[in-house]
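Enquirer: this one's sequence-less:
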């Protein structure tokens, strides 16, 4: 089982990368799955404007195909997304829209923060993931008091964050294994 942690913010001064690093370091210690950190800032996906809709699976751009190949390697996803104006980030929406089939029949969970603990952005994100044939999970980590959890420039989740991240990982693992078996019959 391979889980991809996707850092869904690219703006200057972002906190998503340090939160993603914390989640990756915590997750990489586990033995029952592999984990990979994918930073959307490293991918530099231009705004989607291709003539063919991704649902067709016929990717006309080499970068689009590279993104599809990378995402296809995942059995489950953990999205790091702050809340922007009651929503999730535009760069994450663009990355999701770039491809289609590679996301399908796989679980996704979330680490979020911001107004209302990031809940409003994740509500919107769940709707998009359903349209991509993903399984958005109930379990997620909503970080409270984010700014108070940085020490020497690094995010350090508290006991509650660690406990919830464990629940999130267990849910992704369970659903990821179940869906991996189910995908064999598709």
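Expert: Done, it's in. This one's a predicted model, so the numbers in the text were calculated from it and none came from an experiment.
Enquirer: for the rest of this, base every contact and every neighbour count on C-alpha atoms.
Expert: OK.
Enquirer: which residue is nearest the middle of the protein?
Expert: Centroid check for the chain by C-alpha atoms, centre = their mean gives residue 79 as the closest residue, at 2.0 Å.
Enquirer: below is an additional structure, to be compared with the one above:
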């Protein structure tokens, strides 16, 4: 039997985004640390999503926009998600919120984990994202990864722009806890959905 599939979703689409660096690092670490799950890096930039303009969520009626349908089909491939997000004005980027709104049935009864980054580790964005995913009928896992303060400025282009390995010791325990939570909830929700 194949492993459950997890999407690591890059939630920022800004040209100057920092997201690629922690997302690539997380993708590599997740593959190294978890033999129970398979991971794929998914970049919102690849989908060119319009602002949500459908009659309703695809929970209630099919979407009409081709890019939205491509996004829905991609998200349907996965059994769980890790969202990599910065914090914009105490919340998640509009690009990530829009992407979450563009799908509906694809999220239901699947777990969601978060890696946040920024001066305060995107703590407020992570909490906001958890509220959003609950509304989408997802299961938010407790453990999250926060790249904050001096760690953020050590690896960010706004600071020293060092390699992620420079802060790995400080955030690896959080990554391990998040992946453990995600593996448990992914297996539990997948078994329940399959039944």
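Expert: Nice, thanks for sending it over. None of these values were measured; they are calculated from a predicted model.
Enquirer: care to give me the TM-score?
Expert: The TM-score (TM-score structural alignment, normalised by the length of structure 1) is 0.92; 185 aligned residues with a C-alpha RMSD of 1.6 Å.
Enquirer: distance of the equivalent of the residue nearest to the centre of structure 1 over in structure 2 from residue 63 of structure 2?
Expert: For residue 79 of structure 1, the aligned position in structure 2 is occupied by residue 83, per TM-score structural alignment. Residue 83 of structure 2 is 23 Å from residue 63 of structure 2, where distance means C-alpha to C-alpha, to the nearest Å.
Enquirer: show me the strands in structure 2, by range?
Expert: Counting by DSSP state E, structure 2 has strands at residues 5-10, 38-43, 80-86, 111-117, 139-140, 145-147.
Enquirer: adding distance to residue 105 of structure 2, write those out as a markdown table.
Expert: Shown next, in a markdown table, are those (distance: least, C-alpha to C-alpha, whole Å):
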| stretch | distance to residue 105 of structure 2 |
| --- | --- |
| strand 5-10 | 16 |
| strand 38-43 | 18 |
| strand 80-86 | 13 |
| strand 111-117 | 13 |
| strand 139-140 | 14 |
| strand 145-147 | 27 |
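Enquirer: so residue 171 of structure 2 sits right up against residue 147, yeah?
Expert: Yes. Between residue 171 of structure 2 and residue 147 there is a contact under C-alpha atoms under 8 Å: 7.3 Å.
Enquirer: tally of neighbours for residue 160 of structure 2?
Expert: Applying other C-alpha atoms under 10 Å, we find 13 residues neighbouring residue 160 of structure 2.
Enquirer: same thing with residue 92 of structure 2?
Expert: Residue 92 of structure 2, neighbours per other C-alpha under 10 Å, totals 23.
Enquirer: measure the aligned residue in structure 1 for it to residue 9 of structure 1 for me?
Expert: Matched by TM-score structural alignment, residue 92 of structure 2 corresponds to residue 88 in structure 1. Distance, residue 88 of structure 1 to residue 9 of structure 1, by C-alpha to C-alpha: 9 Å.
Enquirer: now list whatever residues contact both of these two.
Expert: Contact criterion C-alpha atoms under 8 Å, 6 or more residues apart in numbering; residues shared by residue 88 of structure 1 and residue 9: 81-82.
Enquirer: which bit of structure 1 covers the helix ranked longest in structure 2?
Expert: The residue-count maximum for a helix in structure 2 (DSSP state H) belongs to helix 168-194. Per the alignment by TM-score structural alignment, helix 168-194 of structure 2 matches residues 158-184 in structure 1.
Enquirer: grab the nearest non-local neighbour of the equivalent of residue 137 of structure 2 over in structure 1.
Expert: Matched by TM-score structural alignment, residue 137 of structure 2 corresponds to residue 133 in structure 1. Distance criterion C-alpha to C-alpha, 6 or more residues apart in numbering; nearest residue to residue 133 of structure 1, sequence neighbours excluded, is residue 104 at 4.6 Å.
Enquirer: so who does the one you found touch?
Expert: Contacts for residue 104 of structure 1 were tallied using C-alpha under 8 Å, 6+ apart; they are 132-134.
Enquirer: which of these lies closest to residue 75 of structure 1?
Expert: Distance to residue 75 of structure 1, by C-alpha to C-alpha, is smallest for residue 134 among the contacts of residue 104 of structure 1, at 10.8 Å.
Enquirer: so that closest one makes contact with residue 101?
Expert: No. Counting by C-alpha under 8 Å, residue 101 is not a contact partner of residue 134 of structure 1; they are 9.7 Å apart.
Enquirer: among these two, which residue is more densely surrounded?
Expert: The neighbour count for residue 134 of structure 1 versus residue 101, taken as other C-alpha under 10 Å, is higher for residue 134 (21 against 16).
Enquirer: please tell me how far the more buried one sits from residue 128 of structure 1.
Expert: Applying C-alpha to C-alpha to residue 134 of structure 1 and residue 128 of structure 1 gives a distance of 9 Å.
Enquirer: buried residues of the match of helix 168-194 of structure 2, list them for me.
Expert: Of the residues in stretch 158-184 of structure 1, 161, 164-166, 168-169, 171-173, 175-177, 179-180 count as buried by neighbour count, 16 or more other C-alpha atoms under 10 Å.
Enquirer: ditto for stretch 76-85 of structure 2
Expert: Counting neighbours by 16+ other C-alpha under 10 Å, one finds that the buried residues in stretch 76-85 of structure 2 are 76, 78-85.
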